[in-house]
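Chemist: Here you go, sequence then predicted model.
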Amino acid sequence: MDILKNKRMILTFLLIISVVAGVQAVDTKNKREIQPQVMHIVDESSAGSNISLNIEFKNYQESNPEFLIFQVFINTHSEDLSVYDDLGSYLAVKVDEVPVKPEIIFEKRGGGHHISNILKVKNNYQGKRLMDEGTKDIKLVFKNIGEVEERVHSFKF
């Protein structure tokens, strides 16, 4: 009797998992499907020279945001991070492999060995949206942080 009950619970669990996996999320505000692969690009990390960068893409669900918002965490236990207060001078942006120079705004939070910046990238460059339905990827390229020549954080759509 217990074996039959356990089998039913397992089958019920598997059925629920199958249904949940098959359902696609819908952004009701914009009536736009959220592509499942987007869930895998929310977070990008890189490490080198005792400094780690973790980037979180914050507004991937919005169809036409004014700014693309990223949270940039810079962490170390041995380096002086104050030299990266103007993180914009270390950053290049690429959209579908094309370098662009949109307006960038930084809001610095934290200090010492743990810095958290909010990076706002204007979603408009030369009259065209950086992120729209045709965008395949956006890359944030950080140059010369620590002794690492280039750190590429790629967000694919």
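Modeler: Great, that's in hand.
Chemist: all contacts plus neighbour counts: C-alpha atoms, from now on.
Modeler: OK.
Chemist: Taking the centroid of the chain, which residue is nearest it?
Modeler: Phe57 (2.7 Å; Cα atoms, centre = their mean).
Chemist: who's in contact with that residue?
Modeler: Counting by Cα atoms under 8 Å, 6 or more residues apart in numbering, Phe57 touches 41-43, 68-71, 155.
Chemist: Leaving out sequence neighbours, find the closest residue to Ile51.
Modeler: Thr76 (4.8 Å; Cα to Cα, 6 or more residues apart in numbering).
Chemist: Am I right that the one you found is in contact with Ser49?
Modeler: No. Shown here, Thr76 and Ser49 do not form a contact pair, counting by Cα atoms under 8 Å, at 9.1 Å.
Chemist: Put this next to the previous one:
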Amino acid sequence: MTKKTKRIIVIAVLFAFVVSSLYAQVIISQQKKQSNTQTKTTYRQDSKQSTSSKNNSPDPLIINSEGFITIGVRYLNPIKDDKDNLVFEVFLDNHQIDLSTLNFNGKVLFSTSEGIKVNNAKWWIEGSGHHVMAFIKIPKKINGKNLITPKTKYIQLELQNIGGVKLRIYRWDKKFLN
């Protein structure tokens, strides 16, 4: 075999390697895009991942990565109780828009298993850019009545029309309500 033939074979093998690597990257990229368009809700309720300091219960963080904004919501009361309010810490993450301009007015609905609904939550955003934090506060009592009672099986926070997603539901069951 001549030197010229050996060089051609080496170049052909290297070319095939480069082309197959690029093809693999395209396939991986397409799979990531597909998985990002599907509903992704992750519950961090595994005590190995994180535990709260108040009652050593699982972390009440729920993450939804639908649309072009990933939104994680942590129900803070099991970790650090607020005397007058139910408090939710909201993590927002994206690479397309400045999230500090986001408006939650009319986009937050709180409800309980008993059918109580509250849609006038207080909220504010901290930070600016593509990664911000928001807080949502809802009074523990409405018209003198507790929102959460011993009969409450779950509480739910709905975020509507944020980041290209019509409805995101975050639900915490009884283990987070005591």
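Modeler: Done, it's in. Treat the numbers as computed from the prediction; the structure is a model and nothing was measured.
Chemist: Now the TM-score, please.
Modeler: Once the chains are laid over each other, their TM-score by TM-score structural alignment, normalised by the length of the first structure reads 0.66; 121 aligned residues with a Cα RMSD of 2.4 Å.
Chemist: Translate the residue nearest to the centre of the first structure into the numbering of the second structure.
Modeler: Alignment note (TM-score structural alignment): Phe57 of the first structure maps to Tyr75 of the second structure.
Chemist: repeat for Gly88 of the first structure
Modeler: Using TM-score structural alignment, Gly88 of the first structure pairs with Asn105 in the second structure.
Chemist: so its match, which of the three states?
Modeler: Counting by DSSP: H, G, I helix; E, B strand; the rest coil, the backbone at Asn105 of the second structure sits in coil.
Chemist: Give me the distance between it and Ser29 of the second structure.
Modeler: For Asn105 of the second structure, the distance to Ser29 of the second structure (Cα to Cα, to the nearest Å) stands at 36 Å.
Chemist: now Ser128 of the second structure
Modeler: Distance of Ser128 of the second structure to Ser29 of the second structure, computed by Cα to Cα: 29 Å.
Chemist: again with Gly115 of the second structure
Modeler: 43 Å.
Chemist: Heading C-terminal from the helix or strand hosting Ile3 of the first structure, find the next helix or strand.
Modeler: Assessed by DSSP states H and E, Ile3 of the first structure sits inside helix 2-22. The C-terminal neighbour of helix 2-22 of the first structure among helices and strands, as given by DSSP H and E, is strand 26-27.
Chemist: Can you give the contact residues for that next one?
Modeler: 32-34, 61.
Chemist: again, 6 Å this time
Modeler: The contact list for strand 26-27 of the first structure, computed with Cα atoms under 6 Å, 6 or more residues apart in numbering, reads 33-34.
Chemist: what lines up against Val152 of the first structure once you look at the second structure?
Modeler: That one, Val152 of the first structure, aligns with Ile169 by TM-score structural alignment.
Chemist: would you list every one of the strands in the first structure?
Modeler: In the first structure, the strands defined using DSSP state E lie at 26-27, 32-33, 43-48, 51-57, 67-76, 91-95, 98-100, 104-111, 114-122, 137-145, 148-156.
Chemist: Any idea which of these gets closest to Val83 of the first structure?
Modeler: Shortest distance between Val83 of the first structure and the strands of the first structure, using Cα to Cα, is found for strand 137-145: 9.4 Å.
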